[in-house]
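Q: predicted structure and sequence below. I'll ask about it afterward.
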Amino acid sequence: MADQHSHNLARRGLMFILSSPSGAGKTTVARRLLAEDGEIAMSVSVTTRPPRPGEVDGKDYHFVDRAEFARMVEDGEMLEWAEVFGNNYGTPKAHIKAGLKAGQDFLFDIDWQGTQQLYQRMETDVVRVFLLPPSIDELEDRLRGRGTDSEQVIEGRMSRARSEISHWDGYDFVVVNDDIDECFAKVRTILDAERMRRARQTGLVDFTRGLMRQDPGSA
């Protein structure tokens, strides 16, 4: 009986983007991915926003002033960046590129504009997933159910949600989140399948060459 070996082939990491309108489940799915999958890490953005209580520099964000952020943009150190509500946010290039080469997967919680920028710069490394609510009414119910936002804030989020939903066709995969467990399972399936793409499995060349050199019965 032949020995059974567990082959962990070298592979290139990927950039796994999760986007959705507020209330569609993106944060819940992202947290579960990070908790249950040891091969993926959250991409840590650079921001000019001041730290909130409890936030740690280098873990939650890389906090910089506007002059340093502008320098990083000018020197080409950002993969993507945008201004949101008066503050700048961006993805540092060097850390991501080094991680991908080492086989590290990164999770991105960004909107469609950031997604476009990342895809334009890192096309083959990017996997784009968009989560949709089952209905607009359900989305509004979820936002109101939080009990944390004013009527004005909710109306603003709903208006932004409709705009974000209009960009659904700029993603590789679209998942309707009418059940959070089923939605998470589908997202995990997408991640697992993308990891198995031939182009990402950099160890396949040497592995298959080794197979072809083996004599029958030697494995």
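A: Ah, there it is. Residues are numbered from 1 along each chain as shown.

Q: every contact and neighbour count from this point should use C-alpha atoms.
A: Will do.

Q: for the helix or strand harbouring residue 138, packing partners?
A: Here residue 138 sits within helix 136-146, counting by DSSP states H and E. If you count contacts as 3 or more CA pairs under 8 Å, 6 or more residues apart in numbering; DSSP states H and E, helix 136-146 packs onto helix 151-165.

Q: now the helix it packs on: buried residues?
A: Buried residues in helix 151-165, counting neighbours by 16 or more other CA atoms under 10 Å, are found at 154, 157-158, 161, 164-165.

Q: okay, pairing it with this:
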Amino acid sequence: MQPGRLVVLTGPSGVGKGSIMAHLRATRTLPCWLSISATTRPPRPGEVDGQHYFFVNEERFLQMIDRGELLEHAHFAGKRYGTPREPVEEHLRRGESVLLEIELAGARQVKIAMPEAFMVFLAPPSREELRRRLTGRGTETDEQVAARLAQADVEMAAESEFDAVIVNDDLERASTELVDLIVGRRPAGAGPAAHKRT
């Protein structure tokens, strides 16, 4: 049996990764298993433990690191995030494709651990649009928004490290492009990036 395809999706906070995942779940068009990350941050309204994230405390997360239970882990905006290793490897062994939605530091760790991973960067149409989206969420203070924008500048500078870039200026189109990349299709005439900003 051929192992499945591992696809890693990352992009700055507020770019719409969660919106795309929600859209693909709602339309039942996600052609792979979506890995569930562990995190020490508290749930946002509507998030369910074991469905959106595994919500754990700091002590448990550090245990997972020490025991080698995480494929990658990162510290971001004062909270920890990580991908449990065994479920990912099990689905790949079964021949299923797996999608990891993670931050840049984690994506780089996965690329080192699994060089065959296909790396996709989700970018905002502009920095101002990203600021608008972060502010519009209403879940963070002005200081937290400023910190996320500063981090976004660092992350957007890393676009060239990725196999494909999708600009999230339209949810439906961006979702379709991601599905095409997961199943190994590319938009006609596309080069290394699935969609480039104009």
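A: Yep, that arrived. Since the model is a prediction, treat every value here as computed from it, not as a measurement.

Q: TM-score for these two?
A: TM-score of the superposed chains, computed with TM-score structural alignment, normalised by the length of the second structure, equals 0.77; 185 aligned residues with a CA RMSD of 2.8 Å.

Q: quick one: contacts of the helix holding residue 138 of the first structure?
A: If you take CA atoms under 8 Å, 6 or more residues apart in numbering as the criterion, helix 136-146 of the first structure is touched by 22-24, 133, 149, 154, 158.

Q: farthest-separated two in those residues?
A: Maximum pairwise distance among those (CA to CA): 19.0 Å, between 133 and 149.

Q: neighbour count: the two, which is higher?
A: Neighbour count, other CA atoms under 10 Å: between residue 133 of the first structure and residue 149, residue 133 has more, with 22 against 13.

Q: aligned partner of the more buried one in the second structure?
A: Taking TM-score structural alignment for the superposition, residue 133 of the first structure sits opposite residue 124 in the second structure.

Q: that match and residue 171 touch, don't they?
A: No. Look at residue 124 of the second structure against residue 171 with CA atoms under 8 Å: they stay out of range, at 11.2 Å.

Q: identify the contacts common to the two.
A: Common neighbours of residue 124 of the second structure and residue 171 (CA under 8 Å, 6+ apart) do not exist.

Q: can you find the partner of residue 100 of the first structure in the second structure?
A: Using TM-score structural alignment, the equivalent of residue 100 of the first structure in the second structure is residue 92.

Q: residue 103 of the first structure is in contact with residue 41, isn't it?
A: No. With contact defined as CA under 8 Å, residue 103 of the first structure does not reach residue 41; the gap is 11.4 Å.

Q: picking that back up, let's see which of the contacts of helix 136-146 of the first structure end up in helices.
A: Per DSSP state H, helices hold the following members of the contacts of helix 136-146 of the first structure: 154, 158.

Q: closest to residue 73 of the first structure among the contacts of helix 136-146 of the first structure?
A: residue 22 (27.8 Å).

Q: mind listing what the counterpart of residue 25 of the second structure in the first structure touches?
A: By TM-score structural alignment, residue 25 of the second structure lines up with residue 34 in the first structure. Contacts for residue 34 of the first structure were tallied using CA under 8 Å, 6+ apart; they are 40-42.

Q: any chance of the residues you listed in a markdown table, plus distance to residue 186 of the first structure and neighbour count?
A: Output for the contacts of residue 34 of the first structure, formatted as a markdown table (distance: CA to CA, whole Å; neighbours: other CA atoms under 10 Å):
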| residue | distance to residue 186 of the first structure | neighbour count |
| --- | --- | --- |
| 40 | 16 | 20 |
| 41 | 19 | 18 |
| 42 | 19 | 18 |
